[in-house]
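Colleague: sequence below, structure please.
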Amino acid sequence: MTDAARPVLVTTTGQAARLTLNRPRALNALDHTMVGLIDDALTAWEHDPAVTVVVVTGAGERGLCAGGDIRAVHDDARDGDGTAAAAFWYDEYHLNARIARYPKPYVAFMDGIVMGGGVGISAHGSVRIVTERTRMAMPETGIGFVPDVGGTYLLSRAPGELGTHLALTGAQFGAGDAVLTGLADHFVASDALDALLDDLAARPLADALARHVRPLPEGELAARREWIDACYAADSVEEIVERLLAHGDPDAKETAEVLLTRSPTALKVTLAAIRRARRLTTLEQTLDQEYRVSCHALTTPDLVEGIRAQIIDKDRHPRWHPASLPEVSATDVTRFFTPLPTPELSLSGPESTPKPLP
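Modeller: Okay, here's the model as predicted:
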């Protein structure tokens, strides 16, 4: 098989092992095969004394990874029984947890677009590099889904209500805000990434970073923190929207209008997931919760409809069911967190030792 046909390129230069997501036409979207290849490589390198650092990058010019292969999820939810999607998430979430506790430095080059599943294979790493081209998001509510891959764990621990805002709206954010919210560590100019990769192959990690890390550009969220914290502290999505509309800041009003385009069910489940994640102590516990939510989402109409409208037909006019926030009951929301009839993810337990947040 030629390199062009390999969905993940696995290489080693000096002391650095490198994973390159290699589906540039699909913006390196993750599928089940890629998850297995990444996991196999991490297993091999974990016990290889010649490898001291692992680096993950994306092929092409557009970004690291735009997320999971949601077309496959759509087809399985619409035409199948959901088992293929559940199996993909099962292995993907196990990989996310493994990255978080990987015993060697795991350096993610979060250049360009990093969304959904791309956040899962990067933001749990021990060294997370952003650039001036970084555009991150957890855009799941726009397709009738809920942030996963440990996203609710990370966002629930962002300062104030910033994570709630990003989870509900699916808004994109850049390098400065990625560091502010705890999803990244260092800023490196995109044109210096190749040189950093060379240095990681030959120098100690700290020395390599010191040669290329630059001052962080200012983000946008800090200036919006006052209305974000005030509005998103509400107990329900309906009240959040009301506070945003009444606040007076034009950005707050615009945000309310964005929320009203998202799946009402996904919004309410996402808010509940973020609030529940704050009470959980480990990434593994949160991934267990996310797996339940994701599998239950396969049985609802909004996931299929959202992917159809945004990705398949691209008409951008999803017909949500239920269509409004008041129609989504507390019982509807609670159902997403109930035990599954199929095997659970079961990551959490006394053997779980997740990496603490930096």
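Colleague: contacts and neighbour counts: CA atoms only from here.
Modeller: OK.
Colleague: chain center to the longest helix along the chain: distance?
Modeller: Under DSSP state H, the helix in the chain containing the largest number of residues is helix 83-100. Put simply, helix 83-100 sits 13 Å off its chain's centre (CA atoms, centre = their mean, to the nearest Å).
Colleague: who does that helix touch, helix- and strand-wise?
Modeller: When contacts are defined as 3 or more CA pairs under 8 Å, 6 or more residues apart in numbering; DSSP states H and E, helix 83-100 sits against helix 32-46, helix 70-79, helix 283-297.
Colleague: try it again with 10 Å
Modeller: helix 32-46, helix 70-79, helix 117-120, helix 283-297 (3 or more CA pairs under 10 Å, 6 or more residues apart in numbering; DSSP states H and E).
Colleague: second input sequence below; structure requested for side-by-side comparison:
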Amino acid sequence: MNDVLFFVHGGIGRITLNRPRALNSLNHDMVRAIAERLEAWRSDPAVHAVLIDGAGERGLCAGGDIRAIYEDARGGGSASLRFWADEYRLNALISRYPKPYLALMDGLVMGGGVGVSAHGSHRIVTERSRVAMPEVGIGFVPDVGGTYLLSRTPGQLGTHIALTAGSISGPDAIHCGLADHFLRSERIPELLDALASHSPDTALELVAEPAPPSELAADAEWIDRCYAADTVEEILSRLHAGGDAAATVAKEIEAKSPTALKVTLRALRTAAALPDLETVLAQEYRVSHRALASAEFTEGIRAQIIDKDRAPRWSPATLSEVDDALVDSYFADLGNAEQRFFTPDR
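Modeller: Got it, this is the predicted structure:
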């Protein structure tokens, strides 16, 4: 069975991630195949737009193949680095693709799933959408352009999403700038039919509807106040003093890797000042490169995915033990291992 399916119908080049038992998680072959097909469709007059979706009923994509990354990290390998380099190039390609790129973000859309959808030109969510960048929960840091996207949300909502590793709804994703259109899941077949005879914009006008209110937007006041702090320690202090909802969030954050939390906050603040997605991807690659060699990443995957004991033994174990030098090391230039992710404009 092919892990990703491609076909053209009615001028639409369709990409279907086809690993439903693994929630369509991405492996290296899938990333390379998608990039090659997008390059071929770029100049194909039979393809007017591209649409990506996921097989099965659970979602578009749960992210990268974490088990494969775990085995690679434990063995001191470099396959994950090659995977990330190609994955980030794919993210950049999608962001500058010259034809409409529609992403059906139905169901779960996590990590790498965000990377192949939220950089597109037409991003569609449903009432079933749950969008997340859960990396800090496994001792990692948001990547695939996640720090670019989250650093550009209204106020401090992106910082909240990143540090809690929680999922947000379709309406929340639209409010945060991670999606554009809301569509009831039962109307997806109507959208596909409409795309065969209409432009993407017209098809969406016919089928999409106003999104329900964003629950996350309703919490923006205390989120912005608490997460505007310059350090994770101060964020947690403000959350604990910010009322019951904020204090509950603080406890969620405190269970995450102290190193990943501090590196993530630095990555978000830095990404906000960087000029474009490609520059942010280069920074994310440096961070991912260092994370692969860290004990935090393998321990986080072990606790959440492999043994599932949900009891990671983080080291350093506390935020106070994570000094600036350690955080700085994640962002240091990689020398000959540096990667560039620039692609032609749309």
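Colleague: can you pull out the helices in the stretch 101-250 of the second structure?
Modeller: 112-115, 146-150, 157-164, 170-175, 188-195, 200-207, 215-218, 220-227, 232-240, 244-254 (DSSP state H, counting those that start in this stretch).
Colleague: in CSV: those, plus distance to residue 298 of the second structure.
Modeller: Formatted as CSV, these follow (distance: least, CA to CA, whole Å):
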stretch, distance to residue 298 of the second structure
helix 112-115, 18
helix 146-150, 21
helix 157-164, 19
helix 170-175, 29
helix 188-195, 38
helix 200-207, 42
helix 215-218, 31
helix 220-227, 28
helix 232-240, 23
helix 244-254, 19
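Colleague: how about these, which one is nearest residue 278 of the second structure?
Modeller: helix 146-150 (9.2 Å; CA to CA).
Colleague: where does the closest one end up in the first structure?
Modeller: Helix 146-150 of the second structure corresponds to residues 151-155 of the first structure when matched by TM-score structural alignment.
Colleague: check stretch 106-124 of the second structure too.
Modeller: Mapped onto the first structure using TM-score structural alignment, stretch 106-124 of the second structure spans residues 111-129.
Colleague: now do the residue of the second structure positioned farthest from its centre against residue 274 of the second structure, distance only.
Modeller: For the second structure, the C-alpha lying farthest from the average C-alpha position belongs to residue 197; by CA atoms, centre = their mean, that distance is 31.5 Å. Going from residue 197 of the second structure to residue 274 of the second structure by CA to CA, to the nearest Å gives 40 Å.
Colleague: same question, residue 8 of the second structure
Modeller: Residue 8 of the second structure is 37 Å from residue 274 of the second structure, by CA to CA.
Colleague: residue 303 is in contact with residue 257 of the second structure, correct?
Modeller: No - counting by CA atoms under 10 Å, residue 257 of the second structure does not reach residue 303; the two are 11.6 Å apart.
Colleague: neighbour count: the two, which is higher?
Modeller: A count of neighbours by other CA atoms under 10 Å puts residue 257 above the other of residue 257 of the second structure and residue 303, at 30 against 17.
Colleague: pull out the buried positions in the match of helix 146-150 of the second structure.
Modeller: 151, 152, 153, 154, 155 (16 or more other CA atoms under 10 Å).
Colleague: ok, now stretch 268-280 of the second structure?
Modeller: For stretch 268-280 of the second structure, by 16+ other CA under 10 Å, it's 268, 269, 271, 272, 277, 278, 279, 280.
Colleague: quick one: map the fifth one onto the first structure.
Modeller: Correspondence of residue 277 of the second structure to the first structure, assessed by TM-score structural alignment: residue 283.
Colleague: hang on, that match packs against residue 155?
Modeller: No - using CA under 10 Å as the test, residue 283 of the first structure is too far from residue 155 to be in contact (11.5 Å).
Colleague: shared neighbours of those two, anything?
Modeller: residue 277 (CA atoms under 10 Å, 6 or more residues apart in numbering).
Colleague: ends of stretch 174-193 of the second structure, what's the gap?
Modeller: 24 Å.
Colleague: okay, it sits on what stretch of the first structure?
Modeller: Taking TM-score structural alignment, stretch 174-193 of the second structure hits residues 179-198 over in the first structure.
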